[in-house]
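Engineer: Got a predicted model here, sequence first, then my questions.
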Amino acid sequence: MEKNYNKGSQWIKCDLHVHTPYSIEQHYGDGQIEQVWDKFIEDLEALPEEFKILGINDYIFLDGYRKVIEEYKNKGRLKNIDLILPVVEFRIDKFGSVNQDNPFRRVNFHIIFSNELSVDIIEQQFLNSLSSEYKLFPDYESNENDWGGVITRGNLISLGTKLKESSNGKLTGSSLKIGFQSLNICYKELIKKLENPHIKGRYLTAVGKTEWDAMRWDGSPAEKKSVINKADFVFISSPDIEGFHRAKDTLKAQSVNDLLLDCSDAHSFSEQTEIKDRIGNCHTWVKINPTFNGLKYLLYEPEDRIFIGTQPEVKERVNNNKTRYIEKLTISQIDGYNENQGVWFKEQEVFPSHELTAIIGNKGKGKSAITDVIGLLGNSHNQKYFSFLNRTKFKKNGLAKNFKARLLWESGLEQESNLNEDVDIDLEERVKYLPQSYFEDLCNEIDDNENFKKEINQVVFTHLDETERLEKPTFEAFIELKMDKPGKVTHLRRMKLTMANGLPRFDLSVG
């Protein structure tokens, strides 16, 4: 069961291609040595806090994923990572001509499975069915070129050994690697196997861009396009952010699937900075809940939910203005309340999004309660328009005095208030709150509505540089000083907008 994330969609980092010390090819060290694994897990735990989703990809095996989950995550390690997904990677029978030394490069096809699928289900219902029902073709001739069987390490070692023996000394090195590199999975059969009802709808797919690029356009353009367009994502391990954007522009120019995700393709520890494919070298940010279902949203709203770079603009904005963003709202009962007036607000927590623009919900679900409480703690000067915290509703008969609320800002500042208290209009507003009744009053008979004119004036005033406001808190006070006629407040007569250093500048004329 996926965890409930009450913060809504947040910008987080997502790396769907991380190899473990069990991987067939890796540079961590001997995967049978626990110290190597300990260092690997510690490296993942030391990732920057924005990393929340990892895909464990040890090619066609899930032993590394199983170990990460069962021996570490399930025992309290990797608390910094919210979602760890099993990923398998096949080399399919789609070839690209590269050069004389490496005449054929096969396309890498990735399958990202839901974390709700067990390793046993993936192996039994998918991986084992692949190898047991049709022939696997090696790249090199052997005396037994009809080799087949379940894809296990032992079977691949056996295949690699046979290939080495028949190569007349041309093949050297690990039999496991040679056996794995010789596997050539039939793409059409692979797609058919994904229709298995045990896994259908519980996976996403991706094609490796580098290998797909090597497919020749003068071979079968339709087949080349089909391979990438039928995949959900395209994976790339970019040397830098600029390289990623060049790759994405290339896909757009070719009119093919350009839903490109940057992945680390980590085979090395983060400290090995001379190696591109290392832990943490990933530039992909996604705005989703860190769940498998959250990843599916990327397919439908990629422009709004994927960012490749140092950090999304909203993250930078929050980091530079922490006093203006709410981290958490808590509403609770005061000590000693015996609930004789009803059960309300028992340690309720609300985590507003940093991109909050509206609160939606059915009638009676608490929208006005939340916004009124934020307005109270934010010292909104529109308290008379509160629809929940007023004398005819929640404050009636002293009910509100039994409850308190606390507002925690991103800066660490906390503000607490009893819900029966009133705002102090002599203090600055920390929250600009427009209750529905205020909005209705504002828009009623606009031509003669002083509140509407005042609101427009104040909006204009907030666009003035603070150095030009003459230390005045409101538009009216500013105009009074400008006119040098205390007591007489006028309205804006003319406004000229210019740009200075990329920011708006307003030249005002009053009368």
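Structural biologist: Thanks, I have it.

Engineer: contacts and neighbour counts: CA atoms only from here.
Structural biologist: OK.

Engineer: helix, strand or coil for residue 216?
Structural biologist: Judged by DSSP: H, G, I helix; E, B strand; the rest coil, the three-state class of residue 216 is coil.

Engineer: Quickly note the distance from it to residue 231.
Structural biologist: Separation of residue 216 from residue 231 (Cα to Cα, to the nearest Å): 18 Å.

Engineer: Okay, one more to line up with it:
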Amino acid sequence: MTLDRGSKWRKWDLHVHTPESFEEHYGFDGEEEVEKYDGNHWKKYLDELESVTDDIAALGITDYMSVDGYEKIIEERENGRLEQIDLVLPNIEFRLDDLVVENNSGDTTRINAHVIFSDKFSPETIRERFLHRLEFENQNGESLPLSKGSLNTLGGQHIESNPEENHLSPYVAGCKIVTISFDDILDKLDTKKFRNDHMVVLATEGWDDVNWNSQGHLTKERLFRESDALFSSNEGRREWALGITDGVEEFERSFGKPTPCLWGSDAHSYDRLCEPDEERYCWVKADPTFEGLKQVIHEPKRRVRIQSDSPRDFTPIHTLDELSIENGIVDSQLRIEEESIPLNRDLSAVIGGKGAGKTALLDMIATNFEDRWDRDKEKGEPPSDRNSFIQRIQDKEPDIKTKLSFVGEDVDEFSKQVSDETVFESADLVYLPQGKIEEYCRNEDRLHNRIIALVEREVQRTDPEMVNRLDQLRTTTEEIVENFRTITSNIYDLNPSKLNKEKESLQSRKKRLGGDLQSKKAEISNFEEKHADVLEDDEATDLRNELGKLQEEIEQIEDAEKITESVQEKVSRLSDINTQLRKLEGLLEEIDEGENLPRISIQKVKTEIEKNQERLQTQVNRKRARQDEIEEALEEMNDIQQEYSDLLVEKTTIADKISDTKRELDEIGAKLEQIEDLREERESLFVEYIQKFDEVRNQYQTIIDQFESDSSEILSDISFEPAIKARENLETRLERHIDMRRVDEDRLPNVVNKLTDAIEADTQARRKELSREFLNKTQNLTEKMLSGTKEFEYETTVFDDHLSLVEKIYFRDSPMPNLSLGQKGTVLLKILLAEEDTPLIIDQPEENLDNEFIYETLVGAFRDAKLTRQVIIATHNANLVVNTDAEQVIVANYDNNTIGFESGSLENPDIRERVTTILEGGEEAFRRREERYEIG
């Protein structure tokens, strides 16, 4: 067995006539074509058929009551013709004798039936073991076998009776009038030889002319019940045949089973070859084999469609296309086959015995994506997973390399060593490892994120404003919480503890200074009484005034002395002038020009100056003497005055200190008042936060109502109810700051309960009251804080984001906490399956579930999920492979220390054998799948 992608949509044409049909128009277009093909219609037919079948996977070669055309095609394929076509099946068309249909115009016609055989039968076998055993009656009422000879005989008799049709050959004439009993056809097919290797397809031409209330309705019903499929491209008829129109239960009561509709070009001429009207091509999702075709019986809705384009017309570009494995040696005891494994775009099921490598394959895919490396937030490491193949082999440092390719043409391949933490960043997938269902169910936040994303995405498509309103409300709550934190920071930037200590200190200082001031005033009063005579005497004032005047006079005299000294200096320079005059006289005499020059009288001036200096000095000395007398008298008086003055200064200093203290107290008071305002604002915001969460819950309820009104069938037995809850870690966070030895055991739970009560309050007033009670109780706990705990840390804990939006989840009306682990897993799986279009990988989804529950509950969910996303599972459960109609089965094998893989479709006989051999209940699953529509 090889690696195959499994079932995929392919174009089939199951109704193509050949030149062997008695009614055909495969002629030549002029003599040139006659010459080109030597007059051989088959040569041209083969050329034309090859030219239009490049995208056709399978053909149903159709002839009336004959396999001659099919036989010719088989011969030509053996000679190398029509190699591009994967499958050619014989399709024999019959005109039934059971029902004559008359239309509104009065014209009559008969219902046709087709029998499509497996290609395992040779034309001769079909001819001898089936056709020739069918019988019809000639005009004489004689029974004849359905053979060419008998048809010639019938036609000859007809022409004799109807000479106007002598232009027909006896064979054509016989074919035109022969009818076969439907019961005879079914009888000859119900043999060991053909029983499971044919399909009966009822043509619906004239079908609508038989009213269900007419006499022919019983025949019409019988024909339908005994047919495997209809040939019809009418969408209304298809929906009716599938039970969609009347409902499946009602339809099954009336007709037994939903029935698929097939279609073909019904080509009788070259222009119609593989070109049905209105491009109504027949698409079958199956291997191009007869077993593949038979899948439409078991899956009449999902395996065949009539439309112009492939039903899988859109696939997310990051859908996985292929996994390649290189350097597969783990150690001397284990290696992985180096191969490329194609992956189906719909549902791939990995099966195999214990230790065969199922988890290894999933892990090698998932390790390329972030979801598999989802960090443990506290440790900063990937979460430990004892079932992870990659983690188990890491210590061996294998050099295994994987390469992923994607269906999107513009998406680059991604390759890495399996132990490398590098991941594909352009997209992600969802991976649920084995044994993690319980862990995922316990992670309420993670589950909520999945649910709200699912709900919002679906409602966003129909009412985006509804979702936007919820987003706005959630943003508002986040902004309120951020304001909590900002206000708390602002409060402690002001440092209330320090301010209160300073206030206390300043108040003590002010009180002390007040006492000091009163003491000083008393001291001054006593001093004033004791020295009243001195403090009130004017003599000191007069002496001080005289002393001041003397000082001024002395300064004036000293100025006069300075001027006198200056004059005296200048007079001294005049002496030099007289000396120079005498020298000049001497020179003049020598030149007989002698003349007495006048002299300056210097001595007289000098004498006057000296007298003036003596006078000034005498005045200064007298005044200084008086100054000394006055100072001596004042010194005695100043000791008392100075002491009094000092007392006054001291009183003023104390009064100034009191004023400064009052100013500092005013500043601190303003800051403490600001802190009080901030606390009140924060408290009001907290109440608003609680009330806003109630709005969030109400809006989420509106969105859930909208979601559940048109949610997918996957979630039909699951419902959600929005709820608000206090985060589970609130009590623990408060305990970190409180000395629990000083607190009653139930006090903290009671505090948290007040918050819970506020959430559930039925009025805004009550909600506000309870919110404030919660804050008051947390405030009272500050007295019980651990030593070393900072108030900022405690208040940051109190005023934080304590609430979260969650869902109460109900499965078949039972709340999640009441469910068994298996049922919880079912809820998780259904939520995952209903999510967006990213690939989904699940290892053993059947964990903790019994087989019947899986069949009833999960099979349908997987069938629906694969319509919109790629799903890959590893499983031991046959129902999850067979009755989900997995498009691809990947078989993991462990042999001779080597893990290897094979793959194919369910319709592949080898795969079917492996499913029934490996999986417990495999045969039962196939039987159940077939009996679901009463197919043997």
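Structural biologist: That came through, no problem. Quantities reported herein were computed from a predicted structural model and do not represent experimental measurements.

Engineer: tm score of chain vs chain?
Structural biologist: TM-score of the superposed chains, computed with TM-score structural alignment, normalised by the length of the first structure, equals 0.74; 466 aligned residues with a Cα RMSD of 4.6 Å.

Engineer: longest strand anywhere in the second structure?
Structural biologist: Longest strand in the second structure, counting residues (DSSP state E): strand 87-102.

Engineer: That strand vs the first structure, average distance?
Structural biologist: Following the fit onto the first structure, the mean deviation recorded for strand 87-102 of the second structure is 1.8 Å by mean Cα distance after the TM-score superposition for the first structure.

Engineer: Residue 440 of the second structure belongs to a helix?
Structural biologist: Yes - counting by three-state DSSP, residue 440 of the second structure is part of a helix.

Engineer: these two touch, right, it and residue 448?
Structural biologist: No - with contact defined as Cα atoms under 8 Å, residue 440 of the second structure does not reach residue 448; the gap is 10.9 Å.

Engineer: would you say residue 230 of the second structure is within a strand?
Structural biologist: Yes - Residue 230 of the second structure sits within a strand when classified using three-state DSSP.

Engineer: residue contacts, it?
Structural biologist: 201-204, 259-262 (Cα atoms under 8 Å, 6 or more residues apart in numbering).

Engineer: That one maps to what in the first structure?
Structural biologist: Matched by TM-score structural alignment, residue 230 of the second structure corresponds to residue 234 in the first structure.

Engineer: what ranges do the helices span in the stretch 501-650 of the second structure?
Structural biologist: All helices of the stretch 501-650 of the second structure, identified by DSSP state H, counting those that start in this stretch, fall at 532-536, 539-590, 602-709.

Engineer: centre of the chain versus the last one, how much separation?
Structural biologist: Yep, that's helix 602-709 of the second structure we're talking about. Offset of helix 602-709 of the second structure from its chain centre (Cα atoms, centre = their mean, to the nearest Å): 64 Å.

Engineer: Quick one: list the elements packing against the following helix or strand past it.
Structural biologist: Downstream of helix 602-709 of the second structure, the next assigned helix or strand under DSSP states H and E is strand 718-726. The contact analysis (3 or more Cα pairs under 8 Å, 6 or more residues apart in numbering; DSSP states H and E) places strand 718-726 of the second structure against helix 602-709, helix 747-760, strand 803-811.

Engineer: hmm, try it at 6 Å
Structural biologist: strand 803-811 (3 or more Cα pairs under 6 Å, 6 or more residues apart in numbering; DSSP states H and E).

Engineer: which parts of the strand it packs on are buried?
Structural biologist: For strand 803-811 of the second structure, burial by neighbour count (16 or more other Cα atoms under 10 Å) applies to 803-807, 809-811.

Engineer: Also stretch 84-97 of the first structure?
Structural biologist: Neighbour counts using 16+ other Cα under 10 Å place 84-96 of stretch 84-97 of the first structure among the buried residues.

Engineer: In JSON lines: the residues you listed, plus distance to residue 387 of the first structure.
Structural biologist: Converted to JSON lines, the buried residues of stretch 84-97 of the first structure look like this (distance: Cα to Cα, whole Å):
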{"residue": "84", "distance to residue 387 of the first structure": "44"}
{"residue": "85", "distance to residue 387 of the first structure": "46"}
{"residue": "86", "distance to residue 387 of the first structure": "49"}
{"residue": "87", "distance to residue 387 of the first structure": "51"}
{"residue": "88", "distance to residue 387 of the first structure": "54"}
{"residue": "89", "distance to residue 387 of the first structure": "56"}
{"residue": "90", "distance to residue 387 of the first structure": "59"}
{"residue": "91", "distance to residue 387 of the first structure": "62"}
{"residue": "92", "distance to residue 387 of the first structure": "62"}
{"residue": "93", "distance to residue 387 of the first structure": "65"}
{"residue": "94", "distance to residue 387 of the first structure": "64"}
{"residue": "95", "distance to residue 387 of the first structure": "66"}
{"residue": "96", "distance to residue 387 of the first structure": "66"}
